[in-house]
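S.K.: Need a 3D model of the following:
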Amino acid sequence: MKNRSTFKALRVEEVNGNYTTSIKDMPFEPLNKGEVLIKVDYSSLNYKDALSTIGNKGVTKNYPHTPGIDAAGIVESSESELFKAGESVIVTSYELGMNHPGGFAEFIKVPESWIVSMPEKMTATQAMKYGTAGFTAALSVYRLLKNGQKPEMGPVVVSGALGGVGSIACQLLNKLGFKVTAANYELADVSEIRRIGAHSQIDRNVSDDNSNRPMLKTQWAGAIDVVGGNTLTTLLKGCNPLGSVTTCGNIGSGDLNMTVYPFILRGVSLLGIDSQNCPMKIRQIVWDLLADDWSLEFDSDLIKEATLESLKTYIELMLDKKSKGRVIVKL
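M.R.: Predicted coordinates for the structure are as follows:
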């Protein structure tokens, strides 16, 4: 940073109700007590980032704005007693990239309370291959295990299995010895299902039941749901006794229309996953697991690398629902 007064960032600007993206030179701002300046090596593209670029006020309230809810890099300077210059760190969630300038920039300034120390066995590139999506998937698996879910109990269903969270959840469960059933809107090519570690698959005819029955025959031992709405209801109604179902998304709906019977007659557990405000102690545990016992070898075909200059193309693909796998951004 020596002799530099500005850094490059992808900025979203609003002009007469229209939103445009461009790369701008941004000035450095002084650090307040407890703040850290991080030189970003890698970020990653998430659906929230794409929504932020088109003015979704549910994600970002005020513009101009720099998206990027993920970042990994090196501490450049610090007014924190917890982090010193030269340390490798990860920042995901909280308000980063939503209502605070995000990781699509060469530098970010964040509070110390948002920062995770980079695990020894992990690099910035690896961290962003996981990103928020991978952390959410791992947190879902972590909660399942803590609630007593075991491979011998039977198969675990993962909805939205070909998406960012779902595909990593499938791989983690498979690595831990679970039989995994992929649930997607439509049946996928068998090679795609095998690639993410799933052993079988179901489509919306099974995972999106519209019979309105209060209970369904038991078909799976547990589930990780990223869709919400009727899909979540179906997974709960068809779960084995004492099974656990996690929920982390609402792309299908934020409503949950069902009876209490799966909970009081089968002892099914519904576990909420809040990756954005997860306590730092658990956040560090999960990242350490991803760096070590839960580490994954990502299929190179599922990882694309972008720059700030090429990122717009990947954003458009994501908004058109044509993207597959993960996009990491090299700063």
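
S.K.: okay, CA-based contacts and neighbour counts for the rest of this
M.R.: Noted.

S.K.: Now do the buried residues in stretch 24-44.
M.R.: Residues of stretch 24-44 classed as buried by neighbour count (16 or more other C-alpha atoms under 10 Å): 26, 31, 35, 36, 37, 38, 39, 40, 41, 42, 43, 44.

S.K.: cool, stretch 187-203 as well?
M.R.: Here stretch 187-203 shows 188, 193, 195, 196, 197, 198, 199, 201, 202 as buried, counting by 16+ other C-alpha under 10 Å.

S.K.: Could you find the closest non-adjacent residue to the residue nearest the centre of the chain?
M.R.: Closest to where the C-alpha atoms of the chain average out (C-alpha atoms, centre = their mean) is residue 133, at 1.8 Å. Excluding the flanking residues, the one nearest residue 133 by C-alpha to C-alpha, 6 or more residues apart in numbering is residue 165, at 4.6 Å.

S.K.: Let me know the helix or strand that the one you found is in.
M.R.: helix 164-175 (DSSP states H and E).

S.K.: tell me what that helix is packed against?
M.R.: Judged by 3 or more C-alpha pairs under 8 Å, 6 or more residues apart in numbering; DSSP states H and E, helix 164-175 is in contact with helix 124-146, strand 156-159, strand 180-183.

S.K.: With distance to residue 279 added, can I get these in CSV?
M.R.: Shown next, in CSV, are those (distance: least, C-alpha to C-alpha, whole Å):
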stretch, distance to residue 279
helix 124-146, 11
strand 156-159, 24
strand 180-183, 28
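
S.K.: Next, the structure of the following sequence, for comparison with the previous one:
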Amino acid sequence: MRALLVEEDDQGQKSASVKEVDESQMPEANVTVAVEYSTVNYKDGLCIGPGGGLVRTYPHVPGIDFAGTVEVSSDDRYKPGDKVVLTGWRVGEAWWGGYAEKARVKADWLVPLPEGLTTRQAMAVGTAGFTAMLAVMALEDHGLKPENGEVLVTGAAGGVGSVATAILAHLGYEVAAVTGRPETEAYLRGLGASRIVPREELNETVKRPLESETWAGCVDAVGGAMLARVLGQMKYGASVAAVGLAGGAGLPATVVPFLLRGVNLLGIDSVMQPYENRVRAWERIAKDLPMEKLEAMVQPATLGDLPKLGADILKGRVKGRVVVDVTA
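M.R.: Purely as a prediction, here's the structure:
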């Protein structure tokens, strides 16, 4: 099978290239999937390149997402011909992933492809879109409604932010999209953003722990100083769903927004999410993510494009969603 193989030399230098790999090198598990599509996330950039502490052994096949057709299964839940999706479970990090024509994984890690979605559309969604839907669901579970006011999306031109913007707009929310790239304004408005907020307005800390109550909810992909600033701008009882740390892992904030305004900070993890919530999220994606807006986010790619794309996403140069046709 063809795969993007990342290898490490004696000096610890990593290199990634498309190679023919014998199936006997694949890890042992109970389901083999003929992979049709994968995608590119920040973690993939790390695994293609420096490793980021995510990859345990080399050679390695990255790709934390994939969608395809079951080829062999010894688990009763899946049979040959079934369409499936995989995100998370450290596949593509500690386990060989989706940047190959075949993947062998545990049945527990798979989810049936939702009715109404193709495998290509599922990878246009990928971990980024799955995470975005988990964030929207968490905000809704904590009381967010369209009539509550504007919802902020930080890092809006990235993968998670793009899908979150499209979903929220489709559900009737006013979306304020934060971006540091002015050239993405038309793209974000096309996804449904009603306001564009320049990144520089929010990426500096202030001494005041509270500012004017502005946002009814927030999907935050940035973290760091921006998240600290946003917490002080949330309306009473509002929630922030934290999904990323593009701006840093630190949080230079105070507890004042939590104590005086009842603000909620909701952590969103997509990797170890329980099966039932995965199915719920994918069903919501099939229903609440407009496919025409999803298509507007897509940048097509092949296995041979991945070394460059991996480097680009680490530098913040990838807009929207990359869909990798592993068979091309």
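
S.K.: before we move on, the earlier item: out of the helices and strands packed on helix 164-175 of the first structure, deepest packed?
M.R.: strand 156-159 (a mean of 30; mean count of other C-alpha atoms under 10 Å).

S.K.: which bit of the second structure covers the helix holding residue 165 of the first structure?
M.R.: Counting by TM-score structural alignment, helix 164-175 of the first structure pairs with residues 159-170 of the second structure.

S.K.: swap in stretch 61-73 of the first structure?
M.R.: Aligned by TM-score structural alignment, stretch 61-73 of the first structure falls on residues 56-68 of the second structure.

S.K.: So what's the gap between the matching stretch and the chain middle?
M.R.: 16 Å (C-alpha atoms, centre = their mean, to the nearest Å).

S.K.: Could you do stretch 12-27 of the second structure as well?
M.R.: Centre-to-centre, stretch 12-27 of the second structure and its host chain are 25 Å apart (C-alpha atoms, centre = their mean).

S.K.: need the contact list for residue 246 of the second structure.
M.R.: For residue 246 of the second structure, the contacting residues are 221, 222, 223, by C-alpha atoms under 8 Å, 6 or more residues apart in numbering.

S.K.: Please repeat the previous calculation with a cut-off of 6 Å.
M.R.: Applying C-alpha atoms under 6 Å, 6 or more residues apart in numbering to residue 246 of the second structure gives the contacts residue 222.

S.K.: Which position in the second structure pairs with residue 328 of the first structure?
M.R.: By TM-score structural alignment, residue 328 of the first structure lines up with residue 323 in the second structure.

S.K.: ditto for residue 116 of the first structure
M.R.: Residue 116 of the first structure maps onto residue 111 in the second structure, by TM-score structural alignment.

S.K.: Let me see the contact set for whatever residue of the first structure lines up with residue 302 of the second structure.
M.R.: Mapped onto the first structure by TM-score structural alignment, residue 302 of the second structure lines up with residue 307. Counting by C-alpha under 6 Å, 6+ apart, residue 307 of the first structure touches 329, 330.

S.K.: do residue 163 of the second structure as well
M.R.: Residues near residue 163 of the second structure by C-alpha under 6 Å, 6+ apart: residue 129.

S.K.: And it, how far from residue 87 of the second structure?
M.R.: 16 Å (C-alpha to C-alpha, to the nearest Å).

S.K.: Same check on residue 150 of the second structure?
M.R.: Distance from residue 150 of the second structure to residue 87 of the second structure, by C-alpha to C-alpha: 30 Å.

S.K.: Those two: which is more packed in?
M.R.: Neighbour tally, residue 150 of the second structure and residue 87, criterion other C-alpha atoms under 10 Å: the higher count belongs to residue 87, 29 against 20.

S.K.: before we move on, back to that, farthest-apart pair in the buried residues of stretch 24-44 of the first structure, please.
M.R.: The most widely separated members of those, counting by C-alpha to C-alpha, are 31 and 44 (24.9 Å).

S.K.: how about the helices in the second structure?
M.R.: Taking DSSP state H to define them, one finds helices in the second structure at 42-48, 119-141, 159-170, 185-191, 224-231, 256-260, 275-288, 291-296, 306-314.

S.K.: Out of those helices, flag the one nearest residue 91 of the second structure.
M.R.: Using C-alpha to C-alpha, the helices of the second structure put helix 42-48 closest to residue 91 of the second structure, at 10.5 Å.

S.K.: so how much does the closest one differ from the first structure once superposed?
M.R.: When the first structure is superposed, helix 42-48 of the second structure averages 1.3 Å from its matched positions, counting by mean C-alpha distance after the TM-score superposition for the first structure.

S.K.: next one: that helix to chain centre, how far?
M.R.: Centroid separation for helix 42-48 of the second structure versus its chain: 12 Å, with C-alpha atoms, centre = their mean.

S.K.: list the helices and strands that helix packs on?
M.R.: With contacts taken as 3 or more C-alpha pairs under 6 Å, 6 or more residues apart in numbering; DSSP states H and E, helix 42-48 of the second structure sits against helix 306-314.

S.K.: Buried residues in the helix it packs on, which are they?
M.R.: 306, 307, 309, 310, 311, 313, 314.
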